[in-house]
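# Here is my input, please return the structure:
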Amino acid sequence: MNSSAAIGIFDSGIGGLTVAHAVTTLLPNENIIYFGDTAHLPYGDKSATAIQAYSIKICNVLLQQKCKVILIACNSASAAAYELVKEYVGSKAKVINVIDPVIEFLAENYEGKRIGLIGTKQTVNSNIYRKKTDSLDKDITLKSLATPLLAPMIEEGFFNNNISESIIQEYLKNDTLNDIEALILGCTHYPLIKTQIENYYQGSVKVLDTSEIVAKYLKKYLVENDAQNPLNAHIKHFYVSDFTQSFETSTKIFFGEQIRLEYYPLWE
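Reported below is the predicted structural model:
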């Protein structure tokens, strides 16, 4: 593995920027190549077959850039396409999803606890979190709730306002999430509304930011495999499959600088 090679990160839109920001904060020397599949967002209401097709196309782009790691920064794609992507990429790069790091974190910290999960329909209906949690044999009770309005709401810039407040509260008061001790933000968009969710629970429920958990998991992998970038110089390169104003605005908000977006259509 070329330790100075980039980390490739992809998502359907701005959600994966929460992961990219967490990665650049924790690993400031790493080169980042991000692909936002804005032409097909959100992934949460797409079929598994469609998500797999998008994911393989994006992986081709990241492999052409010689990425050492491909990070699937999307729960829907992690649930639907991880095994296929891992097989497709083979030994060319390490493939990491955003689900396994969270499962490992639960095993280490939440044995015997009641955990809530909110995510897209694709993530929740795949039942992947429940299967992986049950396989831990840690007596963890998982309560899952699909929250399909949240990702498109965030993509459209509706967070930290009265509109988002009403939608968030309507979901969180659902009986499914009664008596939980922690809540997994099972979509990489959701850290953008983490503060609103924390305000709702008033400290009674620990809100788990998966972007931070995934970044720590990635750092651990790089350290253990002596694959951290030894150079101080770092590059951030962003591809999008369709130009959207919200994505351009969000990249500037996340990284505190104007980011040049390169248009890269997946099918042309």
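
# from here on, contacts and neighbour counts on C-alpha atoms
OK.

# What are the neighbouring residues in contact with Gln228?
Ser3, Ser4, Glu30, Leu222 (C-alpha atoms under 8 Å, 6 or more residues apart in numbering).

# go on, Leu17?
Taking C-alpha under 8 Å, 6+ apart as the test, what Leu17 contacts is Thr188, Thr251, Phe254.

# Secondary structure element holding the last one?
With the criterion set as DSSP states H and E, the secondary-structure element containing Phe254 is helix 245-255.

# Now tabulate the contacts of Leu17 in JSON lines and tack on distance to Leu145 and neighbour count.
Below are those laid out as JSON lines (distance: C-alpha to C-alpha, whole Å; neighbours: other C-alpha atoms under 10 Å):
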{"residue": "Thr188", "distance to Leu145": "16", "neighbour count": "25"}
{"residue": "Thr251", "distance to Leu145": "29", "neighbour count": "21"}
{"residue": "Phe254", "distance to Leu145": "28", "neighbour count": "15"}
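
# which among the residues you listed gets closest to Asp209?
Using C-alpha to C-alpha, Thr188 is the member of those that lies nearest Asp209, at 8.7 Å.

# gap between the nearest residue to the closest one once chain neighbours are set aside and Glu224?
Leaving aside its sequence neighbours, Thr188 sits nearest to Gly15 (C-alpha to C-alpha, 6 or more residues apart in numbering; 4.7 Å). Distance of Gly15 to Glu224, computed by C-alpha to C-alpha, to the nearest Å: 28 Å.

# ok, those two, which is more surrounded?
Gly15 (27 against 10; other C-alpha atoms under 10 Å).

# List the contacts of that one.
Gly15 touches Ala73, Cys74, Ala151, Glu155, Cys187, Thr188, His189, Tyr190, counting by C-alpha under 8 Å, 6+ apart.

# Please give the structure of this sequence too, so both can be compared:
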Amino acid sequence: MFDSTAPIGIFDSGIGGMTVARAVTRLLPQENTIYFGDTAHLPYGDKSTAAIQAYSIKICNVLLQQKCKLILIACNSASAAAFELAREYVGSKAHVMNVIDPVVDYIKERYAAKTLGLIGTKQTVLSNVYKKKVDALDRDIILKSLATPLLAPMIEEGFFDNSISESIIARYLSDPGLDGISALILGCTHYPLIKKQIRLFYGGQVEILDTSEIVAHSLRAWLEQHYLTNQTGEGKRDFFVSDYTQSFEASTQLFFGQPTSLQHYPLWE
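Have a look, this model is predicted:
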């Protein structure tokens, strides 16, 4: 049995997973969290499956050393490429979650016989993981997927509320491949940072599914189901990075509204 006071480990290639981490800490403020940003290898979206798997296993090992009770792969690319391998590697030492299954469960209950859109990295879209899982629901859901590879690097560079990002977003969302959708899945944890611009583009005609909120609620439900919510914690936040950058440190302050210190933890010495 896991220790309920043990931390939750969350990892991503960069700042994108902080959208999920912030949603988790808002929903479960008493939980201790450890966030690992693999800044030495970002973005994951254009990496090979083998490379993402290698990075993910290394990070899981770090989080196991920190005695995490739950490890959340807060990255769609890593969830698509490495979830099964990570779960096998971690075994019974911690519970492993991804950011795809909670979203699929969510749309199962709400979007039968609807046409949905998905935007994500090349790795996520080309893996077809969402389409396979949605088709398996047998709910007559049509999923139209579009790779949007410029968005995550753009957001990492801080371009998420200006005319540059606006034109790139509009170019992608105007693609005929997304015609006729009733809702759009933000299939990358970076994308909630441009949710406002995406919503403005559609003018309220398309529902925007913020996966970070969906995943946070699923995580809380699992902890409650297994009586593992931390009843005594004060919500300690720790941040590890594989390569220190000032921009990442600034991003943690932007997300969590307080000064933070990063611990440099290279994956390969």
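
# Please work out the TM-score for the two chains.
Once the chains are laid over each other, their TM-score by TM-score structural alignment, normalised by the length of the first structure reads 0.99; 268 aligned residues with a C-alpha RMSD of 0.5 Å.

# Who wins on neighbours among the contacts of Gly15 of the first structure?
The most neighbours of any of the contacts of Gly15 of the first structure, using other C-alpha under 10 Å, belong to Ala73, which has 33 neighbours.

# close enough to count as contact, that one and Thr188?
Yes: in this structure, Ala73 of the first structure is within contact of Thr188 by C-alpha atoms under 8 Å, at 6.8 Å.

# Need the overlap of contacts for these two.
In contact with both Ala73 of the first structure and Thr188: Gly15, Gly16, Val19, using C-alpha under 8 Å, 6+ apart.

# how big is the offset of the host helix or strand of Ala80 of the first structure relative to the second structure?
Counting by DSSP H and E, the element that carries Ala80 of the first structure is helix 75-89. Mean deviation of helix 75-89 of the first structure relative to the second structure after superposition (mean C-alpha distance after the TM-score superposition for the first structure): 0.2 Å.

# mean deviation of the next helix or strand after that helix from the second structure?
Once the chain leaves helix 75-89 of the first structure, the next helix or strand it forms, by DSSP H and E, is strand 94-96. Superposing on the second structure places strand 94-96 of the first structure at an average distance of 0.3 Å from its equivalents, by mean C-alpha distance after the TM-score superposition for the first structure.

# How far off centre is strand 94-96 of the first structure?
Chain-centre distance of strand 94-96 of the first structure: 13 Å, with C-alpha atoms, centre = their mean, to the nearest Å.

# can you give me the angle the helix or strand that it is followed by makes with helix 75-89?
Next helix or strand after strand 94-96 of the first structure toward the C-terminus (DSSP H and E): helix 100-109. Orientation check (axes from the mean of the first three to the mean of the last three C-alpha atoms, to 10 degrees): helix 100-109 of the first structure against helix 75-89 gives 110 degrees.

# which residue numbers in the second structure go with the very next helix or strand once past helix 100-109 of the first structure?
Sequence-wise, the next helix or strand downstream of helix 100-109 of the first structure (DSSP H and E) is strand 114-119. The aligned range for strand 114-119 of the first structure in the second structure is 115-120, by TM-score structural alignment.

# can you give me the strands for the second structure?
Taking DSSP state E as the test, the strands found in the second structure are 8-12, 33-37, 70-73, 95-98, 115-120, 142-147, 183-186, 207-209, 237-241, 262-264.

# Which other helices and strands does the last one contact?
What it means is strand 262-264 of the second structure. Packing partners of strand 262-264 of the second structure (3 or more C-alpha pairs under 8 Å, 6 or more residues apart in numbering; DSSP states H and E): strand 237-241.

# mean deviation of the strand it packs on from the first structure?
Its matched residues in the first structure lie on average 0.3 Å from strand 237-241 of the second structure after superposition (mean C-alpha distance after the TM-score superposition for the first structure).

# and that strand, what does it pack onto?
Where contact means 3+ C-alpha pairs under 8 Å, 6+ apart, strand 237-241 of the second structure is packed against strand 33-37, strand 262-264.

# May I see those organised as a markdown table, with mean neighbour count added?
Listed next are these as a markdown table, based on neighbours: other C-alpha atoms under 10 Å:
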| stretch | mean neighbour count |
| --- | --- |
| strand 33-37 | 26 |
| strand 262-264 | 16 |
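
# Ok, which of those comes nearest Arg110 of the second structure?
For those, the distance to Arg110 of the second structure is smallest for strand 33-37, at 30.6 Å, taking C-alpha to C-alpha.

# Residues contacting that closest one, please?
So strand 33-37 of the second structure is contacted by 7-15, 18, 21, 25, 59, 63, 235-242 (C-alpha under 8 Å, 6+ apart).

# One more: stretch 149-162 of the first structure?
13-15, 42, 120, 164-165, 167-168, 187, 189-190, 192-193, 196, 246-247.

# Inside helices: which ones of the residues you listed?
In helices, judged by DSSP state H, the following of these are found: Ser164, Glu165, Ile167, Ile168, Gln196, Ser246, Phe247.

# Closest to Ile140 of the first structure out of those?
Ile168 (24.8 Å).

# What residues does the closest one make contact with?
Here Ile168 of the first structure is in contact with Leu150, Gln196, Ile197 (C-alpha under 8 Å, 6+ apart).

# What's the second one aligned with over in the second structure?
Aligned by TM-score structural alignment, Gln196 of the first structure pairs with Gln197 of the second structure.

# The residue lying closest to Val124 of the first structure once chain neighbours are set aside and Cys67 of the first structure, how far apart?
With sequence-adjacent residues excluded and distances taken as C-alpha to C-alpha, 6+ apart, Val124 of the first structure is closest to Ala146, at 5.8 Å. Between Ala146 of the first structure and Cys67 of the first structure the computed distance is 33 Å (C-alpha to C-alpha).

# max-length helix in the first structure?
helix 48-64.

# Against Tyr200 of the first structure, how distant is Gln169 of the first structure?
Separation of Gln169 of the first structure from Tyr200 of the first structure (C-alpha to C-alpha) stands at 7 Å.

# Nothing else from me, thank you.
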